[in-house]
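Novice: What follows is a predicted protein model with its sequence.
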Amino acid sequence: MPIEQRVIGGGQKIGGGQKIGGGKEAPAPEPEPEKKAGGRKKLLLIIGAVVLVAAGAAAYLLLGRGGGEPAAEPEPEPGAVIAVEPVSLNLADGHYLRLGFELQFTAAAAGGGHGDPETGKAVDAAIALFSGRSVSEVSDPAKREELKAEFKHQLDELYHGEVYDVFLTNYVTQ
């Protein structure tokens, strides 16, 4: 039967160093190999690099430059202004509205080389929008701004986004 030896504290053996059974002395335990200090530093550098790459990729995607949402189109620049001759529109109860306006097109629309855009579509839209309304309705400043915004929206659809703004130049009721 083998003899078991245990080391306690400062290297003393149980049993006061006495040999039991007359066998050979047990070999001294081999010291543990020292851990390299550089291994921990390398691990920290690798983790730091992974975190930086992940943060960079997240920022790249969130800013819309890589597979995320496309960047917004730039605001169109104002271009040529075309005056439209005033027209008389029939309102309710025998009244009328004298309406004149100017269309400001985008710079891109003016650069198309097609000459001045046709304004007949804009006059037709104005007739459809303003005709038949009451004098009090078209005279109210808040309602007038609503009608102007609606008119601009209709012009955007008719001219495929080439109208930059619309200006009311003649607005007389009777």
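Specialist: Cool, the structure landed.
Novice: alpha carbons only for contacts and neighbour counts from here, please
Specialist: OK.
Novice: immediately after the top strand by length along the chain, which helix or strand?
Specialist: Ordering each strand of the chain by length in residues (DSSP state E) puts strand 78-90 first. The first helix or strand that comes after strand 78-90 along the chain, using DSSP states H and E, is strand 96-106.
Novice: ok so, going back, would you indicate which residues of the longest strand of the chain are buried?
Specialist: Buried residues in strand 78-90, counted by 16 or more other C-alpha atoms under 10 Å: 78, 79, 80, 81, 82, 83, 84, 86, 87, 89, 90.
Novice: Next up, a structure to set beside the first:
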Amino acid sequence: MAKDDEKTTEEAPAKGGKKKLIIIAAVALVALLGGGFAGYKIFSPKKVEAEPAPTPGVVSVLDAITINLADGHYLKLKMTLQATTEAAEAPDGSKALDIAIELFSNQSQDKLLTAEGREAAKKELVARVVKAYTEDKKKEVMDVYFTTFVIQ
């Protein structure tokens, strides 16, 4: 009987070892899944609510100006400012005209004659004008439109 006792004692730890291994694997799997879920929640991008688009208001037509370009060329520019309904009154165009003169002065004719160059310059102008007419998070101007853009 001693041999039978040795066999049962040898077999018993083997079965218990498999159960322990399964339990350890299950706990590790749960820990991995829980850690992965926690990591996803912590590091997932947060939803940012965009500002509502401003409502268009009055349009201010500005006088045409002539700007000196590089190499003796000129730009005749006439633009309008699209105000928002948040603006108490039609915006004064002097800031926008000053920004346009600063931006376009001494630029090359070749750059402004291409659609890409003109569009890039307009995007820069709109960004600067909107920033200049924004006070206390209140946008007064939302866009700029070219009504005349002639290079000579």
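Specialist: Now that the structure is in, tell me what you want to look at. These figures come from a predicted structure and were not determined experimentally.
Novice: Just the TM-score for the two chains, thanks.
Specialist: For this chain pair, the superposition-based TM-score is 0.63 by TM-score structural alignment, normalised by the length of structure 2; 103 aligned residues with a C-alpha RMSD of 1.6 Å.
Novice: Let me know the secondary structure of the most centrally placed residue in structure 2.
Specialist: The centroid of structure 2 falls nearest to residue 50 when counting by C-alpha atoms, centre = their mean (9.9 Å). Here residue 50 of structure 2 is coil, with the state taken from DSSP: H, G, I helix; E, B strand; the rest coil.
Novice: For residue 139 of structure 2, give its distance to residue 64 of structure 2.
Specialist: The spacing between residue 139 of structure 2 and residue 64 of structure 2, counted by C-alpha to C-alpha, to the nearest Å, is 24 Å.
Novice: what's the answer for residue 30 of structure 2, then?
Specialist: 71 Å.
Novice: what does residue 114 of structure 2 give?
Specialist: Look at residue 114 of structure 2 and residue 64 of structure 2: by C-alpha to C-alpha, they are 21 Å apart.
Novice: Which part of structure 1 matches stretch 68-85 of structure 2?
Specialist: Mapping stretch 68-85 of structure 2 onto structure 1 (TM-score structural alignment) gives residues 90-107.
Novice: buried stuff in the matching stretch?
Specialist: Neighbour-count burial for stretch 90-107 of structure 1, counted by 16+ other C-alpha under 10 Å, picks out 90-91, 96-97, 99-107.
Novice: where's it relative to the chain centroid, distance-wise?
Specialist: Mean-position distance between stretch 90-107 of structure 1 and its chain equals 38 Å (C-alpha atoms, centre = their mean, to the nearest Å).
Novice: Where in structure 2 does the helix ranked longest in structure 1 fall?
Specialist: For structure 1, the helix that runs over the most residues, judged by DSSP state H, is helix 37-62. Aligned by TM-score structural alignment, helix 37-62 of structure 1 falls on no residue of structure 2.
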